[in-house]
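Chemist: Give the three-dimensional model of this entry:
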Amino acid sequence: MRTVIRRTAVAVTAASLALLVTACGSDKPDAKKEAPAGDKGAQSSAPAAKALSTAELEKLLVEQADVPDYTVKADAKAKPVAAAGSAKADKAACQPFADAIGGTIATPAGQAVRMAVLTPKDSGKKQSPEEKALAGLNALKSPATRVLLGSYEGDGASEALNTVKNSGAECMSGFTVTQDGETTKITAATPMTLAAGEEATSWSFTMDMGGGDEAKFNLGLMRQGNTLASFYTFSLGGSVEELPIKVIDAQEKKLA
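Modeler: Model (predicted):
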């Protein structure tokens, strides 16, 4: 994967993904969760609550028991999420996308992150050494979702979500993102449909991998109160077509 995309994986390494071959779980794919008429966008009229700290957000993140079809990992060695503006889009209108892919949109008061990796269908089975080795390679291709919670003062969570939601028109034909001197070319940004939380938006991105190859990854954002949940899903082995609905549903319940 290109540097700017690779860095957003936070703690997803070959070693951590390979642990999936011994995990228990199902391979049932997530189904798309569609709203009756587009993304959810109703804003709450209730007074904004006090922003949560990182420690408070950690307690609200999805855990293993919440999504049994996934292996949920909180890696103490994970690097901090990139600050807003760390990855630069070539089009100013697309900067919110670059920030959301990197992790941080605007300036949250607190942030907490976790990884949820879809458990391969052959996990839990008795395997020969050769089968285990193959399963380890297959585990690297499992869709991995970075779940990131950010808490904002005032209307900051809604404003952050809407900067991404409203960036689409100028960016659907593609844009580039540069981080640490390396540039990643996004050839298309396509809206997806997500109904979650008090308001939500979601996008699929097509990335130029070079040599004529492309890969897809996606991003879902959900606001509940003044907390913004971000779901960035990718695969080290190819494209991801569907949103991680089971993860999104579980996180929504914990924030409700």
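
Chemist: C-alpha from now on. contacts and neighbour counts both.
Modeler: OK.

Chemist: what's the host helix or strand of residue 201 packed up against?
Modeler: Residue 201 is part of strand 199-210, with elements assigned from DSSP states H and E. Counting contacts by 3 or more C-alpha pairs under 8 Å, 6 or more residues apart in numbering; DSSP states H and E, strand 199-210 packs against helix 156-165, strand 182-192, strand 213-224.

Chemist: what do you get if the cut-off is 7 Å, keeping everything else the same?
Modeler: strand 182-192, strand 213-224 (3 or more C-alpha pairs under 7 Å, 6 or more residues apart in numbering; DSSP states H and E).

Chemist: and this one, so I can compare the two:
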Amino acid sequence: MSTPKASAGHAKADKLACQPFADLLSVSSAVVPRTFVDRSVVEAGNPKAPVRLRLVSYAPGDAERVLEAITTAVGACGGGFKASDSDASTQFTVKADPIAYGGEEPLGVWLTPAVGGGKLPIDIWVIRTNGVLAYFSTVDLPEDPYRAMPTEVVSAQVGKMAVAVG
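Modeler: So this is what the prediction gives:
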């Protein structure tokens, strides 16, 4: 499988294999979705950890292809990568988040920018159910006592996805 090229007008990675991460950070994809919806949600017991949720419906086979590219990037970009847009360039470290769960294929990854002393890692989970990818992202704020993806939010959405695809 070839790695998708950068989406026009969005961040570009310094390494082609890491472009799926730049796309995640830009909330874009080299594969055009059928439709998508964005939400910002907060777990009732943890208001300091807002979660950005993006549900994306793809044509047959495309959700699998996008998730495969992100999975490949986790292995290929362990040494980090640099994402650049028209305004700035930021170095990121990459680490798998093994606690991601749900759907048919869950994937979790921590992307930590060098800015801010590396103290604001971004936890991103991508969960596939049929041709739909659910992207969850949250910043691990130092004052957040939970220090992880709010699972109440993930469980609720994954449950809705399971019902929707029956």
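
Chemist: Send over the TM-score of the superposed chains.
Modeler: Once superposed, the chains reach a TM-score of 0.82 (TM-score structural alignment, normalised by the length of the second structure), with 153 aligned residues with a C-alpha RMSD of 2.3 Å.

Chemist: Against residue 65 of the second structure, how distant is the equivalent of residue 182 of the first structure over in the second structure?
Modeler: Counting by TM-score structural alignment, residue 182 of the first structure corresponds to residue 88 in the second structure. With distances taken as C-alpha to C-alpha, to the nearest Å, residue 88 of the second structure is found 29 Å from residue 65 of the second structure.

Chemist: Looking only at neighbour counts, state which of those two leads.
Modeler: Higher neighbour count among residue 88 of the second structure and residue 65: residue 65, with 17 against 8, using other C-alpha atoms under 10 Å.

Chemist: The more buried one pairs with which position in the first structure?
Modeler: In the first structure, residue 65 of the second structure lands on residue 159 (TM-score structural alignment).

Chemist: Please tell me how far its match sits from residue 153 of the first structure.
Modeler: 11 Å.

Chemist: tell me the SS of residue 252 of the first structure?
Modeler: helix (DSSP: H, G, I helix; E, B strand; the rest coil).

Chemist: what sits against the residue nearest to it when sequence neighbours are not counted?
Modeler: Nearest residue to residue 252 of the first structure, sequence neighbours excluded (C-alpha to C-alpha, 6 or more residues apart in numbering): residue 197, at 6.2 Å. When contacts are counted by C-alpha atoms under 7 Å, 6 or more residues apart in numbering, residue 197 of the first structure touches 222-224, 252.

Chemist: mind listing the strands for the first structure?
Modeler: 70-73, 88-89, 110-118, 144-151, 175-179, 182-192, 199-210, 213-224, 227-234 (DSSP state E).

Chemist: tell me the angle the strand holding residue 201 of the first structure makes with strand 227-234.
Modeler: If you take axes from the mean of the first three to the mean of the last three C-alpha atoms, to 10 degrees, strand 199-210 of the first structure sits at 30 degrees to strand 227-234.

Chemist: for strand 199-210 of the first structure, which positions count as buried?
Modeler: 199-209 (16 or more other C-alpha atoms under 10 Å).

Chemist: Over to stretch 173-188 of the first structure?
Modeler: Neighbour count says stretch 173-188 of the first structure has 174-179, 183-188 buried, by 16+ other C-alpha under 10 Å.

Chemist: Give me the distance between stretch 10-27 of the second structure and the centre of its chain.
Modeler: Relative to its chain's centre, stretch 10-27 of the second structure lies at 11 Å (C-alpha atoms, centre = their mean, to the nearest Å).

Chemist: Kindly check the end-to-end length of that stretch for me.
Modeler: 9 Å.

Chemist: got the contact list for it?
Modeler: So stretch 10-27 of the second structure is contacted by 3, 5-6, 29, 69-70, 73, 76-77, 81-85 (C-alpha under 7 Å, 6+ apart).

Chemist: so what's whatever residue of the second structure lines up with residue 217 of the first structure up against?
Modeler: Here residue 217 of the first structure is matched to residue 122 in the second structure, going by TM-score structural alignment. The contact partners of residue 122 of the second structure, by C-alpha under 7 Å, 6+ apart, come to 110-112, 137-140.

Chemist: which residues touch the nearest residue to residue 122 of the second structure once chain neighbours are set aside?
Modeler: Excluding the flanking residues, the one nearest residue 122 of the second structure by C-alpha to C-alpha, 6+ apart is residue 139, at 4.5 Å. Residue 139 of the second structure is in contact with 120-123, counting by C-alpha under 7 Å, 6+ apart.

Chemist: Just give me the match in the first structure for residue 139 of the second structure.
Modeler: Aligned by TM-score structural alignment, residue 139 of the second structure pairs with residue 234 of the first structure.

Chemist: Distance of its match relative to residue 223 of the first structure?
Modeler: Taken as C-alpha to C-alpha, the span from residue 234 of the first structure to residue 223 of the first structure is 21 Å.

Chemist: try residue 208 of the first structure
Modeler: Using C-alpha to C-alpha, residue 208 of the first structure is found at 30 Å from residue 223 of the first structure.
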